[in-house]
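Chemist: model this:
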Amino acid sequence: MTSSRPGLPGLLDTEAIRKDFPVLDRQIHDGKRLVYLDNAATSQKPRQVLDALNTYYERHNANVHRGVHVLAEEATALYEGARDKVAAFVNAPSRDEVIFTKNASESLNLVANMLGWADEPYRVDHETEIVITEMEHHSNIVPWQLLAQRTGAKLKWFGLTDDGRLDLSNLDEVITEKTKVVSFTLVSNIMGTVNPVEEIVRRAQEVNALVVVDASQAAPHMVLDVQAIQADFVAFTGHKMCGPTGIGVLWGRQELLEDLPPFLGGGEMIETVSMHSSTYAPAPHKFEAGTPPIAQAVGLGAAVDYLSGIGMDAIAAHEHALTGYAVQRLQDVPDLRIIGPGTAEDRGAAISFVLGDIHPHDVGQVLDEQGIAVRVGHHCARPVCLRYGIPATTRASFYLYSTPAEVDALVEGLEYVRNFFG
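Modeler: Predicted coordinates:
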């Protein structure tokens, strides 16, 4: 791989880090070294997480909270220990504010349904408004559409500027006294845009609206401090941050979790049950009906340990330097158009683009033949593609183990694509 890159300050020791990720040693398609640039969809898992999962199943497997035997007590300690780790990772005031779900989509659906069933002052109804943005993942659009359809609430949203930023020029007109909830992504999964949390939260607080933040593309890549961002709920998922699939997190303010009704009913979330009525356990168990994702939570705890050991500030600095380099190099590719911010300022490590009139699916297929894994499509953010008049994009996304050499490989691969399609 040739490279024109200058010195990039702030990079991690990726040579050492990559040794922790077995899959990165894979060779595919007749011996081509895997270049994995699909991290916004899911990250790879270090040995430390794989070992934690194996050890749990081999040594401690049992159901939690219900048994007095050794394995049950060990499993419970590991599961609740993972909750402690996640609470510390996001600077939650209380461990009881951390709810385990199966993914961020479930976390956001949980909030939407709680607010639909809530009593005043939280209830969403036909006299209220819900505000989202045009850059949301479908997981932060569809639950609110369903809630609006069910309750008669009005759904509103912020549009996008030509350079992939939120258009907040009408902030006070979109968020009004009727607004009950404002839900937005901290970092766009398709464009990498980092949104101005303080400005949005300030306006929401002025009208006493609840703030929900989708941090799925933030938690793996930067310091996530739920107290600093002053949201009421924050959702993220484990599989994008070196953890297993099947585990997500919803953080919520303690007083809200105490007041709001549960979404799912069943075992573990109850205090007492009779044939006539039931009372509910305190949070977080109030919102964790049935057997939880125990092994997955243990794996997420191991992932938190791994990321914390490297340092989220260091990971953010690495990705910022790498993203700046990638943006620069991609802009030199003829006929390539970046969809979203054209600089590394206030953007994350996901870069979407179109290459001339070559369909993104063709771009992705030819790149794959070169050993380069990217994502193609609308990335569960179809309104963004509609806004910019494109059917889909190719998306390259980086993480703590990504290297400048992989950026160079991507650029060379795109040149091959251009030549292939003449």
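
Chemist: rest of the way, CA atoms for contacts and neighbours
Modeler: OK.

Chemist: so which helix or strand takes in the residue nearest to Ser139 when sequence neighbours are not counted?
Modeler: Spatial nearest neighbour of Ser139, chain neighbours left out: Ser105 (5.1 Å); criterion: C-alpha to C-alpha, 6 or more residues apart in numbering. Ser105 is part of helix 104-117, with elements assigned from DSSP states H and E.

Chemist: excluding its own residues, what touches that helix? List them.
Modeler: 101, 122-125, 139-140, 143-144, 147, 151, 214, 216, 233, 235-237, 248-250, 260-263 (C-alpha atoms under 8 Å, 6 or more residues apart in numbering).

Chemist: let's see this one next to it:
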Amino acid sequence: MNVADVRSYFPILNQEVNGNPLVYLDSAATSQKPVQVMEALETYYREYNSNVHRGVHTLGTRATDGYEGAREKVRKFINAKSTQEVIFTRGTTTALNTVAASFGKANVQPGDEIVITYMEHHSNIIPWQQLAKATGATLKYLPLQEDGTILLADVSEIVNSKTKIVSVTMVSNVLGVMNPIKEIAKIAHEHGAVMVVDGAQAAPHMRIDVQDLDCDFLGFSAHKMCGPTGIGVLYGKKHLLENMEPIEFGGEMIDFVDLYDSTWKELPWKFEGGTPIIAGAIGLGAAIDFLTEIGLENIQAHEHRLAAYALEKMSAVEGMTIYGPLDPNKRAGLVTFNIADVHPHDVATVLDAEGIAVRAGHHCAQPLMKWLKASATARASFYLYNTEEDIDKLVAGLIKTKEYFSDVF
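Modeler: The predicted model follows:
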């Protein structure tokens, strides 16, 4: 399937913004949705909207089949051993918070250590900060090389017998760095620590095999991978999840409720209290079908070509600073940058006038901004529907931005 065919499934791209054809380069924040996902959501609401698990009527059975069928699609998508290891959440943030609040509070003691990196999204920093404060543990950071990458030698030096949790993003939402999760997990396990992975920027773009990675927990969000907002996934190894307590209590997640005590359902439902995100799960299932048909290997190869092209073209713009590895083989499909003497919000505003959507700000990664010595940056992120022509328009817009501010000042 070529890019023109792929783009035909995304009607939102066929519009003008400020009198110019839309160039959407903000998929790292949220991806656009193909008609297949929108139709799956509409069909659920039009034809079999019902609650799941509770009823024996036809609509309830169809809704349950759709919801649990989506869980099986997720299992295959990440190669989990069992659907019991797949928990639906509101997103990556909820997934990581669940690990910290349930596994962390039960297993982390005063004097223990939690290891993360400077490149983490706030969702993979704050839960561990809170856990460290609550338990008396120490939060430690893996150092970064000049290009933002991690050295395994540093991992081996910092992770030790006191380490209980290592939590690292698979792909940085700012630097585009692809971290060696499998190797980091091996080091963590050698010291008895568990490996937690933020997969938000990886799941949409590359194949994830949790058994091959040997990670203990993984979180990711549907809305970054052509699915709807408001739903994500927590994967956890079954033996770990079985020994964890739920953090939300109420309907759906209980087995039996007495006056003074209650028992929980088996996995995965004990972590899915209340009416679950039924339509969201069905939409995520449709997104997985869509991505699987195109092929994650094809998507990753396409984005690699776009990143290489963007690095070449953007590096030629005078006054351009690009963050992260300049070797396209070491990064995913996004480029974070600044133009000398132009604030990234001004860059994004001028580009928007040209119909080009990029992200500007700290990207929910303020510790990394501090490490980069930048208060904010601009970011162009690519997905399966982007083209080299999009990047050409971006570069032309950046040159226009630079010229405009040179004239003003």
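
Chemist: with the second structure overlaid, report how far the helix holding Ser105 of the first structure is off on average.
Modeler: Following superposition, helix 104-117 of the first structure is found to deviate from the second structure by 0.9 Å on average (mean C-alpha distance after the TM-score superposition for the first structure).

Chemist: quick one: distance of that helix to the chain centre.
Modeler: How far helix 104-117 of the first structure lies from its chain's middle: 16 Å, per C-alpha atoms, centre = their mean, to the nearest Å.

Chemist: what's the match for Lys240 of the first structure in the second structure?
Modeler: Under the alignment (TM-score structural alignment), Lys240 of the first structure maps onto Lys224 of the second structure.

Chemist: verify the stated contact: that match with Ala28.
Modeler: Yes. Counting by C-alpha atoms under 8 Å, Lys224 of the second structure does reach Ala28; the two are 6.6 Å apart.

Chemist: and Lys85 of the first structure, what pairs with it in the second structure?
Modeler: Aligned partner of Lys85 of the first structure by TM-score structural alignment: Lys73.

Chemist: who's in contact with its match?
Modeler: So Lys73 of the second structure contacts Gly285, Ile288, Asp289 (C-alpha under 8 Å, 6+ apart).

Chemist: sorry, back to before: now do the shared contacts for Lys224 and Ala28 of the second structure.
Modeler: Joint contacts of Lys224 of the second structure and Ala28 (C-alpha under 8 Å, 6+ apart) are Gln201.

Chemist: and the residue nearest the centre of the first structure, what helix or strand is that in?
Modeler: Taking C-alpha atoms, centre = their mean, the centroid of the first structure lies closest to Ser216, which sits 1.2 Å from it. Following DSSP H and E, one finds Ser216 of the first structure outside all helices and strands.

Chemist: do Ala301 of the second structure as well
Modeler: Short version, using DSSP H and E: Ala301 of the second structure is in helix 296-315.

Chemist: give the aligned range of that helix in the first structure.
Modeler: Helix 296-315 of the second structure maps onto residues 312-331 of the first structure, going by TM-score structural alignment.

Chemist: mind checking which helix or strand the match of Lys85 of the first structure is in?
Modeler: helix 58-78.

Chemist: circling back to that earlier point, Lys330 of the second structure: which of the contacts of Lys73 of the second structure is nearest?
Modeler: Ile288 (25.7 Å; C-alpha to C-alpha).

Chemist: quick one: that closest one is in a strand?
Modeler: No. Checked against DSSP: H, G, I helix; E, B strand; the rest coil, Ile288 of the second structure lies outside a strand; its state is helix.

Chemist: report the contact partners of it.
Modeler: With C-alpha under 8 Å, 6+ apart, Ile288 of the second structure has these contacts: Lys73, Val74, Phe77.

Chemist: try 7 Å this time
Modeler: Shown in contact with Ile288 of the second structure (C-alpha atoms under 7 Å, 6 or more residues apart in numbering): Lys73.

Chemist: I'd like to know how far it sits from Thr138 of the second structure.
Modeler: According to C-alpha to C-alpha, to the nearest Å, Ile288 of the second structure and Thr138 of the second structure sit 38 Å apart.

Chemist: Phe77 of the second structure now?
Modeler: Separation of Phe77 of the second structure from Thr138 of the second structure (C-alpha to C-alpha): 35 Å.

Chemist: and if you look at Ile12 of the second structure?
Modeler: From Ile12 of the second structure to Thr138 of the second structure the distance is 46 Å (C-alpha to C-alpha).

Chemist: show me what Ala137 of the second structure aligns to in the first structure.
Modeler: Checking TM-score structural alignment: Ala137 of the second structure goes with Ala153.

Chemist: likewise for Phe382 of the second structure?
Modeler: Checking TM-score structural alignment: Phe382 of the second structure goes with Phe398.

Chemist: identify the residues contacting its match.
Modeler: Leu37, Asn39, Ala349, Ala350.

Chemist: surely the second one is in contact with Ala396?
Modeler: No. With contact defined as C-alpha atoms under 7 Å, Asn39 of the first structure and Ala396 do not form a contacting pair (8.0 Å).

Chemist: more neighbours, Ile12 and Thr138 of the second structure?
Modeler: The residue with more neighbours, out of Ile12 of the second structure and Thr138, is Thr138; 19 against 15, by other C-alpha atoms under 10 Å.
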